[in-house]
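[1] show me how the following folds:
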Amino acid sequence: MLEELEVRNLGPIRSAVLMPGKGMTAITGETGAGKSMLLSAIRLISGATANVGRVAAGAGSAWTQGIFDVDENGKAAGLAQDAGVLDADGKGTDPDPDEIGRRELFLSRTVPASGRSRAVLCGHSVPRNVLGNVAAELVTIHGQADQLRLASPARQREFLDMAADDKAERESYRAAWEKFQAVDERLRNLTNQEASARQRADYLRESIEQINKVDPKPGEDEELKEKRSRVENAAEIAQGVNSALSALDASSVDSDSDALGASDAITHAIQALRTIHVGGSFVGVADRLESLNADLSDIIFSLSNEMDADEDAEGLDAINSRIHELDELTRRWGPTLEDVIDWRDKAAFEVEDLDASPEKVEELKTQRRQAFDDALKAAEVLSRKRTFAATVLADTVSKELSALAMAGAGLEIRVVRRKSGPKGKPSAQNSEKQQASATWPLDINGIDDIEFLFTPFPGSPQLPMGKSASGGELSRLMLALELSVAEKRTSGSSDMTFIFDEVDAGVGGKAAVELGKRLAKLSQTSQVIVVTHLAQVASWADTQFVVSKGNSNGAGSKAPIETTVNEVTGDARIHEIARMLSGSESATSLSHAKELLASSKL
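    Here you go, the predicted structure:
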């Protein structure tokens, strides 16, 4: 609720502080006194477009601030937290409210005489739309200068849902709708990808066939390149090996050779050392030479095998051809043969998945039909509850309008079910092309189109709300609507402040008393602020403020006329009610005022 509204240099108001009560607050005063400036101030902190012409003459800027007491876990506090002006625990830098679970939000707006306005939320500059979004959860203004809150179909649906108390049905439908959307999206994506999937599968199959035709083995290319190098350098290899063997063991090269090789020389050295029978290190040296000779024998054997290897120079072309085939594979799917083989194995699995896509499409079509049927059933349950609530709400509002001096006025709430048409429902009979372009009768809000039609007087045609009534009639219609859902809106508590302007236009006598009574009734569950010219309405208020204008320096002064805002209580309030009744403060009007105040109790 609005705890305090402070205004500086806005129009004729130089400085004013309004502290409305928890229940109903009436703002009264002579015509032209400046009551509209208070509404302008509230609109400014609600994100309305700033008008520099409203800045008081001679002032550099106008400033207004509203302090709201809100539920710490409510939507308004959540929006403030999302905007980064509150901590995650709901505590900001502002003073903590006394009540547990409550906190204060400060919404302010500065409008310079020239330049851009500045929006501030809890001491932090924010975009104007952020201020407006927070204020939308706190203040609802019903007046001719404001767009009707329920003029849009979306707002009308939200209002009807609140009256229907259908949260469980909406949540059930929303879950079914989201499941249907998810399956439908998967099917559309898969259908759109079928052509590219076929191309991909063809490419993969051709690639796998090419790789399998070559049939590479891991490391085969490196082995072939080494073999090619040996063939190309066979003569050089043979000459080097032959020379080495001749030096190490001449008999392995030429059996008729008497030349002493390295192995023979080491054998003689070992034998010579073994003949020494004197103690010392000779035995150890002989053992080491035997070990060396064993290694030398292995080397000679390996080199002899190299001499025996048949390096076929005529097979060089075949080796080069094979290496070329393997290089082509690594160039396209490498860089190594291991990468090529790994790519082929993965491609085989991908081909299987792509080849299975027609079956997947059919599976998803079946899932979509089932998901649509489930969503449709949930939508029908929600629609039935809305339809019943629409009848009850329309009847209740129409009765309230009659009591508000609008006999013959009425509200009709239409819950129109969308028609699906030939493409509306997925089925086995729909072609693939039809289902891909289908427009479902469902959307995220269900299967219904909601329309509020208002008849302001007998004989008037039914017209959409916002286009069929004067400002006063619209205000009374909104009052009737708010009264009809007051208990369901609040559930015991509410942060919403309702402001009614011109709600008393064209009303008088008993109807005015009924109007005030109903505003007081609404104030039992929500804060209500009403700008009124009628004493019969103001008398029902818990708090009353009088807006008056005068010369700040007294009579005869040439100083500018200024508007003041003062709360009236006790005798002062009786005098104001008397003025509103007869324009004077005679004994009769004062007596009538006392009687009216005494009788204006719920």
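
[2] okay, CA-based contacts and neighbour counts for the rest of this
    Will do.

[3] find the helix or strand that A265 is a member of.
    Using DSSP states H and E, A265 maps to helix 262-274.

[4] which positions in that helix come out as buried?
    262-264, 266, 270, 273 (16 or more other Cα atoms under 10 Å).

[5] equivalent analysis for stretch 540-554, please.
    So, applying 16+ other Cα under 10 Å, buried residues of stretch 540-554: 540-549.

[6] which strands and helices sit next to the helix or strand containing D317?
    For D317, the host element (DSSP H and E) is helix 316-333. Packing partners of helix 316-333 (3 or more Cα pairs under 8 Å, 6 or more residues apart in numbering; DSSP states H and E): helix 194-214, helix 220-232, helix 337-355.

[7] and R43, that one's in a helix?
    Yes: read with DSSP: H, G, I helix; E, B strand; the rest coil, R43 is one of the residues of a helix.

[8] count of neighbours near it?
    When neighbours are defined as other Cα atoms under 10 Å, R43 has 21 of them.

[9] over to A348?
    Neighbours around A348, by other Cα under 10 Å: 15.

[10] where's it relative to V361, distance?
    Between A348 and V361 the computed distance is 21 Å (Cα to Cα, to the nearest Å).

[11] now the residue sitting nearest the centre point of the chain: how far from L121?
    Centroid-nearest residue in the chain: D82, 11.5 Å away (criterion: Cα atoms, centre = their mean). As for D82, its distance to L121 is 12 Å (criterion: Cα to Cα).

[12] let's see this one next to it:
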Amino acid sequence: MLTALSIRDIVLIDALDLDVPGGLIVLTGETGAGKSIILDALGLALGGRGDAGLVRAGAKQGVATAVFSAPDDEDLLALLAERGFEVAPGEDLILRRIVGADGRGKAFINDQPAGVAAMREIGARLVEVHGQHETVGLLDWKTHRGLLDAYGGLQAQVAAVAAASERLKAAEAHLADLRAQAADAAARSEEMALNLAELDALDPRPDEETELAGERAVLGAAEKALSDLADARTQLGGDKLSQKLAAALRAVEHARQRATQAGADPDHPVIHRLGLAAEAIDRALVEATEAVAAVDAAADAFDFEPGRLDRAEERLFALRAAARKLNTTVEALPDLRVRLREQLRLIEDGADALSAAGRAAAQAAQDYDAVAALLSSGREAAADRLVAAVMDELGPLKLDRARFRVALDPVESGRRGPGGVETARFQIATNAGAPFGPLDSVASGGELARFALAMKAALAGREGQRQPVMIFDEVDQGVGGAVAEAVGRRLERLSRGAQVLVVTHSPQVAARGDAHWKVMKADAEGRTHTTVSALDAPRRQEEIARMLSGAQVTDEARAAARALIESPLP
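    This next block holds a predicted model:
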């Protein structure tokens, strides 16, 4: 909802700040008073064309600011986020446009710099304009299907079709992927079979390159290591060392035995020291034996079978040659072997997989067609009801010769899309025998504005979505009496579910307003100024009386104005 409009130095307006209420707001005033300036300024804030001609003479720049209540429309919030504008929850939406006297301008959305195109796109979500020279909203046929669905209460069917479309899209993508894989595999099957045969013969193992490289390094060092160990055994003396230590041990034992036989005391220091010497030699004998055994064991560890180094090098060279040929690494060869086997299996088993995927896609298409048929039937029924409702509105609006229809045509190329299998376009023929055509190509400005009102009146309360602000600019142009009364009552009904601004010269329309603004033009200090006044009840009645009688307001006109204001809505 539009809550405020601020205008600075736009055409004849110096400064104007308007608080905008809900419901139906009517703007009246003498011809040329400047009512269109209000709409031009609002249009400027919504991204409309801006040029230096809008800037008040003598001013450096003109500024138009429109304030809307915090948006709760998910589509609008998504659009704002997509365009990079941050709007905090509960925060008003402020659109500001500045146009300099040199023609250059700036645009802001909630004080964040904005491009005019983005502002225009967002503004179109906020306000619809229907008038003598411009009508937006209904003229875009891309909106017609959504309006028809909402009118018919087809949200559940639309959701079912969208879900079926997603499932069909996934099934078709899976089928296409399998076909592409099978075609690629078939084209490369001979080469893959040869490569797999080579890998099977080679039988690469995970981490084999690392193991072989380590083994080759050890084997390459084995010869020198064995020489070193032989030298160590020589230095130890081998068996001779053990023999000498054994002989020494026997000699010491003989010496101790002789001393003992000679009657020496067993605790005599000589006997004790001979015992210590025997123990030390015995320990040395044991250690020497273990040292020689350890050296021999180390040498045995290098006792590789003949040709093992050559075989390790040949294996490593074979693995690396295969990796180069297949443009991969040795570490990746085992996984490549598995992938090649799987791809060849796909060729062998591909017919079954493709057949299953084809059946799934066909079933998804049947499921889609079933729910799409239900939606199509619902749209046909809703179209019939909408045509009847709009036709009922046309007669009272002096469009009784016009005919309206909803054209449901197959979508391009028969595509099963998320929105169903048909487009919807609202078409009219304004004269007997004339062909149906798009709204903007067959209706004059006044007819188009009234037709938009008829459409909105028929759709009111049935769209199932938040209504934008609607502006009707002189929708009553060229009509009066009962037709003007019909226009006013439809605008009043429409405003019960939306905010509606209408520029009017008709007292019958003005009498239906919830709020009444009078636009006036006056000369002061050699310049012409346009001002806007919000009328209270007495002044509102006087303004409608003026509209009824002209410059001379009579008591009869005041009574007629009061009767118009007090007449209830049927």
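
[13] give me the TM-score for this pair.
    After superposition, the two chains reach a TM-score of 0.85 (TM-score structural alignment, normalised by the length of structure 2), with 548 aligned residues with a Cα RMSD of 3.4 Å.

[14] still on that earlier bit, export the buried residues of stretch 540-554 of structure 1 to TSV and tack on secondary structure?
    Listed next are the buried residues of stretch 540-554 of structure 1 as TSV, based on three-state DSSP:
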residue	secondary structure
W540	coil
A541	coil
D542	coil
T543	strand
Q544	strand
F545	strand
V546	strand
V547	strand
S548	strand
K549	strand
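
[15] on that earlier part again, ok, average deviation of the helix holding D317 of structure 1 from structure 2?
    Its matched residues in structure 2 lie on average 5.4 Å from helix 316-333 of structure 1 after superposition (mean Cα distance after the TM-score superposition for structure 1).

[16] now do stretch 363-371 of structure 1
    In the superposition with structure 2, the average deviation recorded for stretch 363-371 of structure 1 is 1.0 Å (mean Cα distance after the TM-score superposition for structure 1).

[17] buried residues in that stretch?
    Per 16+ other Cα under 10 Å, stretch 363-371 of structure 1 contains these buried residues: 364-371.

[18] in structure 2, point out the residues matching that stretch.
    Counting by TM-score structural alignment, stretch 363-371 of structure 1 falls onto residues 356-364 of structure 2.

[19] show residues contacting the matching stretch.
    164, 167-168, 171-172, 174-175 (Cα atoms under 8 Å, 6 or more residues apart in numbering).

[20] repeat that for stretch 592-599 of structure 1.
    Applying Cα under 8 Å, 6+ apart, the contact partners of stretch 592-599 of structure 1 are 536, 539-540, 574-575, 577-578, 581.

[21] helix, strand or coil for D9 of structure 2?
    Going by three-state DSSP: D9 of structure 2 is strand.

[22] give me the number of residues near E226 of structure 1?
    11.

[23] ok, it to E232 of structure 1 distance?
    10 Å.

[24] please apply the same query to W343 of structure 1.
    As judged by Cα to Cα, W343 of structure 1 and E232 of structure 1 stand 33 Å apart.

[25] wait, what's in contact with A182 of structure 2?
    Per Cα under 8 Å, 6+ apart, neighbours of A182 of structure 2: 346-347, 350.

[26] which part of structure 2 matches stretch 180-191 of structure 1?
    Using TM-score structural alignment, the partner range for stretch 180-191 of structure 1 is residues 168-179.

[27] what residues does that stretch touch?
    With Cα under 8 Å, 6+ apart, stretch 168-179 of structure 2 has contacts from 353-354, 357-358, 360-361, 364-365, 368.

[28] go with 6 Å
    357, 361, 364 (Cα atoms under 6 Å, 6 or more residues apart in numbering).

[29] can you add secondary structure and distance to P89 of structure 2 and give those residues back as CSV?
    Formatted as CSV, the contacts of stretch 168-179 of structure 2 follow (DSSP: H, G, I helix; E, B strand; the rest coil; distance: Cα to Cα, whole Å):
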residue, secondary structure, distance to P89 of structure 2
A357, helix, 46
A361, helix, 43
A364, helix, 40
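
[30] tell me the one among the residues you listed nearest to R273 of structure 2.
    A357 (96.9 Å; Cα to Cα).

[31] what lines up with A409 of structure 1 in structure 2?
    Using TM-score structural alignment, the equivalent of A409 of structure 1 in structure 2 is A402.

[32] quick check, its match in contact with T430.
    Yes: using Cα atoms under 6 Å, A402 of structure 2 makes contact with T430 at a distance of 4.0 Å.

[33] how about residues contacting the helix or strand harbouring T25 of structure 1?
    Element membership for T25 of structure 1, per DSSP H and E: strand 24-28. Under the contact criterion Cα under 6 Å, 6+ apart, strand 24-28 of structure 1 has outside partners 523, 528-532, 538, 541-546.

[34] then stretch 393-411 of structure 2?
    Applying Cα under 6 Å, 6+ apart, the external contacts of stretch 393-411 of structure 2 come out as 383, 387, 421-431, 454, 483, 486.

[35] going by neighbour count, list what's buried in that stretch.
    In stretch 393-411 of structure 2, counting by 16+ other Cα under 10 Å, buried: 393-394, 396-399, 402-408.

[36] how about stretch 106-122 of structure 2?
    Those would be 107-110, 114, 116, 118-122, for stretch 106-122 of structure 2 by 16+ other Cα under 10 Å.

[37] and L16 of structure 2, what does it touch?
    So L16 of structure 2 contacts 6-7 (Cα under 6 Å, 6+ apart).

[38] report the aligned residue range of structure 1 for the helix or strand harbouring it.
    Using DSSP H and E, L16 of structure 2 maps to strand 13-19. Aligning strand 13-19 of structure 2 against structure 1 (TM-score structural alignment) gives residues 13-19.

[39] coming back round to it: which of the buried residues of stretch 393-411 of structure 2 fall within strands?
    Mapping the buried residues of stretch 393-411 of structure 2 onto strands (DSSP state E) picks out 403-408.
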